[in-house]
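Trainee: quick one: sequence and predicted model below, then my questions.
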Amino acid sequence: MDAPVVGLTTYRQQAAWGVWDTRADLLPSEYAVAVEAAGGVPLLLPPVALPSAAERIVARIDALVISGGADVDPGRYGAAPHERTAGWQPERDAWELALLTAADEVGLPVLGICRGMQLMAVHAGGTLDQHTPDLVGHDDHSPGGDVYGDVEVETEPGSLLAELVGPRVEVSCHHHQSVASHPGFTAVARADDGTVEAMESTSDRWRLAVQWHPETRVEVGLMAGLVDAARRHTAP
């Protein structure tokens, strides 16, 4: 079977390379490498504001990854900004929420990574805790700068996630926010401090989201599961 096409949402921000320093649509290459390693074809999806763009994109891909990035606009879940909430991008929020709606309409497999998990919860009508250290009393989930926190998570027995990564796994985290409520999803992994680190759909559809960054370790379990779900979604 042909390799399925996996859409990856991107950042849009100032970036520098070569002689250029300008606005760019970009994503760390680890995402594409992880998809390719799992047997998929990565396709970057920068924010688009045209009507029906999300529906047209979803009709042409076999699975969707909502990537990591800046905080979600707290107005999207009816909250005032915490003093540590910053940098939200309305155009990216709108684009990814539209992609999730379009994906729901056709049952497209979806994987959320870090911000992606938070946005999936908000899209479903859930809410976020805007600064996790306020709840757990430490910064282990986001040590600061470009450093990932090494966090042990325990998965829910019998869950799809447990099938893909096992009962307990060390993961790379970089999130100062976390999911507080997640209608339509079940919490399937927690850190030792109780933070919800993953959720999956309560239905049979392949919708899974994690707070950690599997792409930084080319984590084969999650991406392999997504690519397999993409193949099954497109099978006649």
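Mentor: Looks like it arrived, so ask away.
Trainee: CA atoms for contacts and neighbours, from now on please.
Mentor: OK.
Trainee: host element of Gln13?
Mentor: strand 11-17 (DSSP states H and E).
Trainee: C-terminal to the helix of greatest length in the chain, what's the next element?
Mentor: Scanning the chain for the helix with the most residues, using DSSP state H, yields helix 90-106. Sequence-wise, the next helix or strand downstream of helix 90-106 (DSSP H and E) is strand 110-113.
Trainee: name the helices or strands packed onto that following strand?
Mentor: Strand 110-113 is packed against strand 63-66, strand 207-210, with contacts defined by 3 or more C-alpha pairs under 8 Å, 6 or more residues apart in numbering; DSSP states H and E.
Trainee: ok, 10 Å please
Mentor: The contact analysis (3 or more C-alpha pairs under 10 Å, 6 or more residues apart in numbering; DSSP states H and E) places strand 110-113 against strand 5-9, strand 63-66, helix 90-106, helix 115-123, strand 196-201, strand 207-210, helix 220-234.
Trainee: how far does that strand sit from the chain's center?
Mentor: Offset of strand 110-113 from its chain centre (C-alpha atoms, centre = their mean, to the nearest Å): 4 Å.
Trainee: what of stretch 52-68?
Mentor: Chain-centre distance of stretch 52-68: 13 Å, with C-alpha atoms, centre = their mean.
Trainee: now do stretch 86-101
Mentor: With C-alpha atoms, centre = their mean as the basis, stretch 86-101 stands 12 Å off its chain's centre.
Trainee: one step back: in TSV: the helices and strands packed on strand 110-113, plus mean neighbour count.
Mentor: Shown next, in TSV, are these (neighbours: other C-alpha atoms under 10 Å):
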stretch	mean neighbour count
strand 5-9	24
strand 63-66	28
helix 90-106	18
helix 115-123	26
strand 196-201	25
strand 207-210	26
helix 220-234	20
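Trainee: show me the one of these that comes nearest Val179.
Mentor: Taking C-alpha to C-alpha, helix 115-123 is the member of these nearest to Val179, at 5.8 Å.
Trainee: how close does Leu107 sit to Ala3?
Mentor: Not Leu; residue 107 is Gly. As judged by C-alpha to C-alpha, to the nearest Å, Gly107 and Ala3 stand 19 Å apart.
Trainee: just Ser159 next, same as before
Mentor: Applying C-alpha to C-alpha, the value for Ser159 to Ala3 is 26 Å.
Trainee: alongside the first one, take a look at this:
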Amino acid sequence: MKKFRLSSLVVILATIFSFIFTSCKNTEVKEVKQEEPVKIGISWERNFPNGEVSEDVQMYIDSVKKAGAEPVLLTQVTSEQEAMDLLKTVDAVILTGGEDIDPKYYNEKPHQKAEEPKADRDVSDYWLLKTAIKEDYPVLGTCRGMQLMNVVLGGTLYQDLPSEYVSDIVHRDPKREDFVYHPCKIIDKNSKLYGMLKAEDLTVNAWHHQAIEKLGQNLKVTAVSPDGIVEAFELEGATFVVGVQFHPEWHVAGDNNDQFLPIFETLRDYGLKNRK
């Protein structure tokens, strides 16, 4: 009888120990998983020699790191399936600035002052954005990235602001040596942009000769410059699809202006929600 009781006790204790060990092990796995940084994919032009990146791309990398996330440089894609496979490796996406978008994407012929587009990048960013919107990924578009959002959603662009839009505001240094700066007003206090920056009046950098003309479907303008140029919008019905005409990455990493850091921190937070 004593042997039976002793052996039974041993079995019970072993079962309890096994349960506790397994629970602790599972907890450790969950904790490690939660500590993994949010991965933010950065669309970029193409591979650079020896793994180097341009100064512009580095600003995005540094801003993402400063926001406590992990930057991932995305390779180029040529189809929706490739874009889908790529999106599965990250939690959120940034569409970066750059050269003009080929006007064929919004059914226009090139303006005489339009700059040479890059076909491979147009194709890649087009599929990346279209798929990200379809799958409701968090997306931030800056400058060209914002303009691409507008085009993908059926909008059009002024192909050359100085000749197509009369204004006293300079949106790009004629010498193309440095950023110009101008006022920007957030006109929608219910917007994500206002929620991030907590201010109506901003001073933003600018380096663009193109801008939003006809607004794309379901886009809501959230900020404008004094001359009426669209400086920010967001896609209604999406979890987080926000476009800004300025370059918050240069404000954060170039000018050390943390006023704009919440843009990247909020993208990180939505990326974490997307992961779950």
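Mentor: Nice, I can see it. None of these values were measured; they are calculated from a predicted model.
Trainee: can you give me the TM-score here?
Mentor: The TM-score (TM-score structural alignment, normalised by the length of the first structure) is 0.90; 229 aligned residues with a C-alpha RMSD of 2.1 Å.
Trainee: which helices and strands does the strand holding Gln13 of the first structure pack with?
Mentor: With contacts defined as 3+ C-alpha pairs under 10 Å, 6+ apart, the packing partners of strand 11-17 of the first structure are strand 20-26, helix 90-106.
Trainee: the longest one vs strand 11-17, what angle?
Mentor: What that stands for is helix 90-106 of the first structure. Comparing the axes of helix 90-106 of the first structure and strand 11-17 via axes from the mean of the first three to the mean of the last three C-alpha atoms, to 10 degrees yields an angle of 130 degrees.
Trainee: what about helix 90-106 of the first structure, how far off from the second structure?
Mentor: Superposed on the second structure, helix 90-106 of the first structure shows a mean distance to its aligned partners of 1.1 Å (mean C-alpha distance after the TM-score superposition for the first structure).
Trainee: what range in the second structure does that helix sit on?
Mentor: Aligned using TM-score structural alignment, helix 90-106 of the first structure spans residues 119-135 in the second structure.
Trainee: which residue in the first structure aligns with Tyr194 of the second structure?
Mentor: So, by TM-score structural alignment, Tyr194 of the second structure is matched to Ala162.
Trainee: which helices and strands sit right next to the helix or strand hosting that match?
Mentor: Element membership for Ala162 of the first structure (DSSP H and E) is helix 160-165. The contact analysis (3+ C-alpha pairs under 10 Å, 6+ apart) places helix 160-165 of the first structure against strand 149-155, strand 185-191, strand 196-201, strand 207-210, helix 220-234.
Trainee: hmm, who's touching it?
Mentor: Here helix 160-165 of the first structure makes contact (C-alpha atoms under 10 Å, 6 or more residues apart in numbering) with 154-157, 166-169, 188-189, 198-201, 206-210, 219-226.
Trainee: can we see that at 7 Å?
Mentor: Thr155, Glu156, Val188, Gly221, Leu222, Gly225 (C-alpha atoms under 7 Å, 6 or more residues apart in numbering).
Trainee: neighbouring contacts of whichever helix or strand comes after that helix?
Mentor: Next along the chain after helix 160-165 of the first structure, taking DSSP H and E as the criterion, comes strand 168-173. Applying C-alpha under 7 Å, 6+ apart, the contact partners of strand 168-173 of the first structure are 141-142, 148-155, 211-213.
Trainee: distance to Ile61 of the first structure and neighbour count for these - can I get that in JSON lines?
Mentor: Output for these, formatted as JSON lines (distance: C-alpha to C-alpha, whole Å; neighbours: other C-alpha atoms under 10 Å):
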{"residue": "His141", "distance to Ile61 of the first structure": "32", "neighbour count": "26"}
{"residue": "Ser142", "distance to Ile61 of the first structure": "32", "neighbour count": "21"}
{"residue": "Tyr148", "distance to Ile61 of the first structure": "30", "neighbour count": "19"}
{"residue": "Gly149", "distance to Ile61 of the first structure": "32", "neighbour count": "19"}
{"residue": "Asp150", "distance to Ile61 of the first structure": "33", "neighbour count": "16"}
{"residue": "Val151", "distance to Ile61 of the first structure": "32", "neighbour count": "20"}
{"residue": "Glu152", "distance to Ile61 of the first structure": "33", "neighbour count": "18"}
{"residue": "Val153", "distance to Ile61 of the first structure": "31", "neighbour count": "23"}
{"residue": "Glu154", "distance to Ile61 of the first structure": "32", "neighbour count": "20"}
{"residue": "Thr155", "distance to Ile61 of the first structure": "29", "neighbour count": "24"}
{"residue": "Gln211", "distance to Ile61 of the first structure": "24", "neighbour count": "29"}
{"residue": "Trp212", "distance to Ile61 of the first structure": "24", "neighbour count": "27"}
{"residue": "His213", "distance to Ile61 of the first structure": "22", "neighbour count": "23"}
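Trainee: could you check how far the aligned partner of Gly155 of the second structure in the first structure is from Trp20 of the first structure?
Mentor: The alignment partner of Gly155 of the second structure in the first structure, by TM-score structural alignment, is Gly126. Separation of Gly126 of the first structure from Trp20 of the first structure (C-alpha to C-alpha) stands at 40 Å.
Trainee: these two: which has the busier surroundings?
Mentor: Using other C-alpha atoms under 10 Å as the criterion, Gly126 of the first structure and Trp20 rank with Gly126 on top: 19 against 8.
Trainee: show me the contacts for the more buried one.
Mentor: Counting by C-alpha under 7 Å, 6+ apart, Gly126 of the first structure touches Ser181, His182, Pro183.
Trainee: next: Val65 of the first structure.
Mentor: By C-alpha under 7 Å, 6+ apart, the residues touching Val65 of the first structure are Gly7, Leu8, Thr9, Val110, Leu111, Gly112.
Trainee: what does the third one correspond to in the second structure?
Mentor: Right, Thr9 of the first structure. Residue pairing (TM-score structural alignment): Thr9 of the first structure is matched to Ser43 of the second structure.
Trainee: just checking, that match touches Leu73?
Mentor: Yes: using C-alpha atoms under 7 Å, Ser43 of the second structure is in contact with Leu73, at 6.4 Å.
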